[in-house]
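A.B. asks: Kindly return the folded structure for what I paste below:
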Amino acid sequence: MEANAEHLRTLAAVVDHGSFERAAEALRITPSAVSQRIKALEQRTGRVLVLRTKPAAVTEPGQVLLRLARQVALLEDEALARLGADATGSIRAIPLVVNADSLATWVLNALAGVDGVTFELFLDDQDHSTARLRDGTVVGAVTSDPVAVQGCIVRPLGSMTYRAVASPGFVSRWLPSGPTREALAVAPVIVFDRKDALQDRYLAVRGIVAHPPRHQVPASSEFVTAASLGLGWAMIPDQQSAALIAEGRLVDIDPGRWIDVPLFWQHWAVESDSLSRVTDALVRQAARSLDLSPTAPARARPRRSRQLRR
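C.D. replies: Next comes the predicted model:
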């Protein structure tokens, strides 16, 4: 199937802006023209590519063409930049998905060193971020999934080490005899959002099947603040907890146990200068910020990436 670049650009605009009308405004054409271009793509593929919902949603076949549309746009922009033919002087943002803890601790330091590029950052749990690669929303992802999405390349970055921590006051009230099964079954816990299973995995390894009360705090810095204020205990990476533990504002409630979360960088397998520079910057910063203990090759690693170490 030969896909018209103009039609691909229109598909991406519909997905980005959520409707045919807003896509038309962005492309400076009529809604009718947008509809005709999408219909032309659908007739060529014989598939429904866009669900006419509010907001508009791409179907699974549409995801394939959406990824192609993003790749074409990225390479087109780079080609124009090399030729000095970008009359507007604008820079297309590179969309990436990152887990909140990485964004709060090391990723921004990496991206700040990449010149001539702007970024559109999406937040998602590291166990779920590759879904955005599959549907064409982003060109790269910091993820815990070592299995390459089709058409992508995987590079290991290192690991973030998470420990169960709480404020001294919380420990005195809820865990006076330590993290016993009975105490952890009822002690309030803090989770990032409903996708955050790290605290439950820790409980499961400890043999606790209870569902203790939980606070949901969907922001990395505020998540740490909530723990230091005594709302509950939580699994927090060393990059955020070490200084607070040293200051006595947080306590490692279960010394000798921790959870390692190996992280990987997945990105489209395209010859892109800007994407290569982003990759190099992330790998360099990860080498400075993450635990670089030996890891198995990405494709050989088990899918369950979080392991409790004793």
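
A.B. asks: alpha carbons only for contacts and neighbour counts from here, please
C.D. replies: Fine.

A.B. asks: what about residue 168, neighbour count?
C.D. replies: Counted by other Cα atoms under 10 Å, the residues lying close to residue 168 total 19.

A.B. asks: list the contacts for it?
C.D. replies: By Cα atoms under 8 Å, 6 or more residues apart in numbering, residue 168 lies in contact with 230, 248, 249, 250, 251.

A.B. asks: Wait, residue 111 touches residue 284, no?
C.D. replies: No: using Cα atoms under 8 Å, residue 111 makes no contact with residue 284, being 10.7 Å away.

A.B. asks: So for these two, which residue has more residues nearby?
C.D. replies: Neighbours per residue (other Cα under 10 Å) separate residue 111 from residue 284, with residue 111 holding more: 19 against 13.

A.B. asks: list the contacts for that one?
C.D. replies: 278, 281, 282 are the contacts of residue 111 under Cα under 8 Å, 6+ apart.

A.B. asks: Run a quick neighbour tally on the first one.
C.D. replies: It stands for residue 278. The burial count for residue 278: 22, using other Cα under 10 Å.

A.B. asks: Here is the second sequence; please produce its structure so I can put it next to the first one:
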Amino acid sequence: MNPIHLATLLAVLDEGSFEGAADALSLTPSAVSQRIKALESQAGRVLIRRTNPTTATAAGEVLAQAARRMALLQAETDAQLRGRIARVPLSVAINADSLATWFTPVFADVAAWDSATLQLRVEDEAHSLKLLRRGDCLGAVTREHAPVSGCTVSTLGIMRYRAVASPRLRDAYTVNGRLDWAAMPALRYGPNDKIQDSDLTGRVDHPPRHRRISQIPSSEGFVEAVRSGLGWGLVPEIQSAKCLDSGELVLLDERVSIVPLYWQHWRLESPLLQKLTDAVVAAAKESLEPV
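C.D. replies: Model prediction:
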């Protein structure tokens, strides 16, 4: 495969359009289109869905992953042979709760590597493998321990989630000493928030079809929304501990939702990828409970 054509494929997928790729590559949209057509002709199949934004077909995902591996190795080689700083993009899919808590020490580690840049994609841990399969990232924090084809898995630890709310909200929806789970407003991080989607399982026999639910697409904002009484939610223990100690939040029951986390990354002989893996595993070991 022509490396230039593969790089163009990545640009179209990353920018979401042929026009965006043309701007990023300083080309005309026609030139980008010709490169993609040439690549598709060589592959013998359609690689990109001409949607808005553009997406990769199954065959396109295979080539995109290969292209990103080549780009990483090329950048590392440039840095080693030419003795200059090269942009080595370390693209990682991670869930918002991990990013807001245990993952932050990784920033300091990457900052010490002159040749690296870190690109994070925030995604629910149950969906991050989609990015890995498509080749959109080289590593992912995920709930899935079964390795994606071509990837290696490392165990990180577990996150424990508890149902919490403000004292005012709890009291407002307590009737005769029992919580009215079905009526109490709840919170979601986003449409792929599988942890919160199961919040009523085992708490209400027949969950209502229509509930008062607010969506807060930020881990820190989610905790603040719970603290402010906008709704109740399942919050990681390591994130809610201080508010529970101060009385700003209260536990709604004794149930604990346990989410095991794993680090999946490409099976690639890359010193920089190995350093990133070591940094992620070390950060998890400092804050997470072992599986």
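
A.B. asks: Now the TM-score, please.
C.D. replies: Overlay of the two chains. TM-score (TM-score structural alignment, normalised by the length of structure 2): 0.93; 286 aligned residues with a Cα RMSD of 1.6 Å.

A.B. asks: which ones are touching the most far-flung residue of structure 1 relative to its centre?
C.D. replies: In structure 1, counting by Cα atoms, centre = their mean, residue 177 sits farthest out from the average C-alpha position, at 37.5 Å. Listed by Cα under 8 Å, 6+ apart, residue 177 of structure 1 has no contact partners.

A.B. asks: where along the stretch 151-291 of structure 2 do the helices fall?
C.D. replies: In the stretch 151-291 of structure 2, the segments counted as helices under DSSP state H, counting those that start in this stretch are 167-172, 194-197, 219-228, 237-246, 271-287.

A.B. asks: between these, which one is nearest to residue 145 of structure 2?
C.D. replies: Closest to residue 145 of structure 2 of the helices of the stretch 151-291 of structure 2 is helix 271-287 (Cα to Cα; 14.6 Å).

A.B. asks: buried sites along the closest one?
C.D. replies: Buried residues in helix 271-287 of structure 2, defined by neighbour count with 16 or more other Cα atoms under 10 Å: 272, 273, 276, 277, 279, 280, 281, 282, 283, 284, 287.

A.B. asks: so how far is residue 138 of structure 2 from the first one?
C.D. replies: From residue 272 of structure 2 across to residue 138 of structure 2, the span is 11 Å (Cα to Cα, to the nearest Å).

A.B. asks: Then the fifth one?
C.D. replies: In this view, residue 279 of structure 2 and residue 138 of structure 2 are 15 Å apart by Cα to Cα.

A.B. asks: Not counting sequence-adjacent ones, nearest residue to residue 149 of structure 1?
C.D. replies: residue 134 (6.7 Å; Cα to Cα, 6 or more residues apart in numbering).

A.B. asks: residues contacting that neighbour?
C.D. replies: Residue 134 of structure 1 sits next to 63, 67, 149, 150 when contact means Cα under 8 Å, 6+ apart.

A.B. asks: Next, format these as TSV and append neighbour count.
C.D. replies: Converted to TSV, the contacts of residue 134 of structure 1 look like this (neighbours: other Cα atoms under 10 Å):
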residue	neighbour count
63	22
67	22
149	16
150	10
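
A.B. asks: Helices - which of the residues you listed land there?
C.D. replies: Cross-referencing the contacts of residue 134 of structure 1 against helices under DSSP state H gives 63, 67.

A.B. asks: can you put the contacts of residue 134 of structure 1 in CSV and add distance to residue 37 of structure 1?
C.D. replies: Listed next are these as CSV, based on distance: Cα to Cα, whole Å:
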residue, distance to residue 37 of structure 1
63, 16
67, 17
149, 29
150, 27
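
A.B. asks: Closest one of the contacts of residue 134 of structure 1 to residue 79 of structure 1?
C.D. replies: Relative to residue 79 of structure 1, the closest of these is residue 67; by Cα to Cα it sits at 18.4 Å.

A.B. asks: residues contacting that closest one?
C.D. replies: Applying Cα under 8 Å, 6+ apart, one finds that residue 67 of structure 1 lies in contact with 134, 135, 136, 137.

A.B. asks: if we go to 6 Å?
C.D. replies: Listed by Cα atoms under 6 Å, 6 or more residues apart in numbering, the contact partners of residue 67 of structure 1 are residue 136.

A.B. asks: Done for today, thanks.
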